[in-house]
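K.L.:
turn this into a model:
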Amino acid sequence: MIEAVLIFNLQGLLRLTKFYRHYPEQKQQQIVKQVYQIVSKKSENVCNFVEGGDILGDRSLKIIFRHYATLYVVFCVDPSESELGILDLIQVFVETLDKCFKNVCELDLVFHIDKVHHVLNEIITGGLVAETTMPNILQAFEEQKKLEKNEIPVFFHDSH
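P.N.:
Model (predicted):
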């Protein structure tokens, strides 16, 4: 199961966080800090997964990540997940964002976080992989954009 998806910039600023299990806010902040410390210390020429130990409690955890330009994309998963499968999933996620935003960058994550979450929700539901086919994810993203464009704003006014 996927426990969390995190995206950091090189300075450690969190750009996306999605936990698939409930943790108190303080525990989430602790997890984020520990994961960033682990990922940021890794050299570019070593493998992209780390046994995370007990960051999320008593359970064994794997931290699987990829470094793209100014961002780290990190998936925290339980031992049942395949490291290579999750690396591929990260690649699908990033390539899909790249197509949605026409060369995704950190500012897209900051100013369009709702759309990023929509893409992530198409790929992962409840900590389980739901969709890995990029055309299907892109189609759902485009359909959501159409729905948003067709929404009619409702204005309330006081008739007094």
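
K.L.:
for the rest of this, base every contact and every neighbour count on C-alpha atoms.
P.N.:
Fine.

K.L.:
off-centre distance for the longest helix seen in the chain?
P.N.:
Counting residues, the longest helix found in the chain (DSSP state H) is helix 83-101. Centre-to-centre, helix 83-101 and its host chain are 10 Å apart (C-alpha atoms, centre = their mean, to the nearest Å).

K.L.:
helices or strands up against it?
P.N.:
strand 61-68, strand 71-77, helix 113-123, helix 134-150 (3 or more C-alpha pairs under 8 Å, 6 or more residues apart in numbering; DSSP states H and E).

K.L.:
please name every helix or strand in contact with the first one.
P.N.:
Spelled out, that is strand 61-68. strand 49-53, strand 71-77, helix 83-101.

K.L.:
contacts for the longest helix of the chain?
P.N.:
Under the criterion C-alpha atoms under 8 Å, 6 or more residues apart in numbering, residues 49, 64-66, 73, 75, 103-104, 108, 116, 119-120, 123, 132-134, 137-138, 141 lie in contact with helix 83-101.

K.L.:
I have a second one here; can you model it like the first so I can compare?
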Amino acid sequence: MGALKCEQIHFVLIINRQRKLRLSKWYSPYSQKERTKVIGEISGLVLRRGPEMCSFLEWGALTVVYKSYGNLLYIMCIDPDDNELEALELIDHYVRNLDRQCGIACEWMLTFYFAWAYQVLDELVIAGQIQETSIKTVVGLVRAQDHLEWAAREETHSISSKILGTDTIDILDL
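P.N.:
Okay, the predicted model is just below:
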């Protein structure tokens, strides 16, 4: 895959067909009130569009790019000078990374494994700029983070067992 060159990604949203937000990542400053308004406006615009329509549209001074996978809409807002096809490719790349991590990028996965969805997105995009395009690298980085987290939990569990004794209930497991 060639290097993607979107200059600025302002936000990423994932919503279902009932307008329920499943993931949001903001790279430009928006207040909570503005975010709520943006989510409502964007989801309404995108959900009203038919499947035969183009996957990008002008929204104020920005461009909205979206793609549907099953019951979910993956939405990205970019600068109007950026290449919309590259943004579509990034959305597809993100979904393929989620598939590689969790088996399938579906609403259920986003509900229960949202931390992985954010981790994958954070490996792909940092501060609104594309950082990594290799699926293999992203999967390796996310798995390494998971391993470090698991090792830290094991170490905490081991320390608490030594402090509390082996016959006591581990308060960290409650």
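
K.L.:
can you redo the helices and strands packed on helix 83-101 of the first structure as TSV with mean neighbour count?
P.N.:
Output for these, formatted as TSV (neighbours: other C-alpha atoms under 10 Å):
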stretch	mean neighbour count
strand 61-68	21
strand 71-77	23
helix 113-123	18
helix 134-150	13
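
K.L.:
what about the spatially most central residue of the first structure, which SS state?
P.N.:
Nearest to the geometric centre of the first structure sits V5, at 4.1 Å (C-alpha atoms, centre = their mean). The three-state assignment at V5 of the first structure reads strand, by DSSP: H, G, I helix; E, B strand; the rest coil.

K.L.:
what's the counterpart of it in the second structure?
P.N.:
Using TM-score structural alignment, the equivalent of V5 of the first structure in the second structure is V12.

K.L.:
excluding its backbone neighbours, what's nearest its match?
P.N.:
Leaving aside its chain neighbours, V12 of the second structure sits nearest to M76 (4.5 Å; criterion: C-alpha to C-alpha, 6 or more residues apart in numbering).

K.L.:
mind listing what the one you found touches?
P.N.:
Contacts of M76 of the second structure by C-alpha under 8 Å, 6+ apart are I9, H10, F11, V12, L13, V64, V65, Y66, A87, I91.

K.L.:
in which helix or strand would I find T17 of the first structure?
P.N.:
Under the criterion of DSSP states H and E, T17 of the first structure resides in strand 14-19.

K.L.:
if we can go back for a sec, I'd say the residue nearest to the centre of the first structure and V74 touch.
P.N.:
Yes. Counting by C-alpha atoms under 8 Å, V5 of the first structure touches V74, with 5.8 Å between them.

K.L.:
map the residue nearest to V12 of the second structure across to the first structure for me.
P.N.:
In the first structure, M76 of the second structure lands on F75 (TM-score structural alignment).

K.L.:
rewinding a little: give me the buried positions along the longest helix of the first structure.
P.N.:
By neighbour count with 16 or more other C-alpha atoms under 10 Å, helix 83-101 of the first structure contains the buried residues E83, I86, L87, L89, I90, V92, F93, V94, E95, T96, L97, C100.

K.L.:
so how far is H22 of the first structure from the fourth one?
P.N.:
Yep, that's L89 of the first structure we're talking about. 23 Å (C-alpha to C-alpha, to the nearest Å).

K.L.:
contacts only, for R66 of the first structure.
P.N.:
R66 of the first structure makes contact with N48, Y72, V73, V74, L87, I90, according to C-alpha under 8 Å, 6+ apart.
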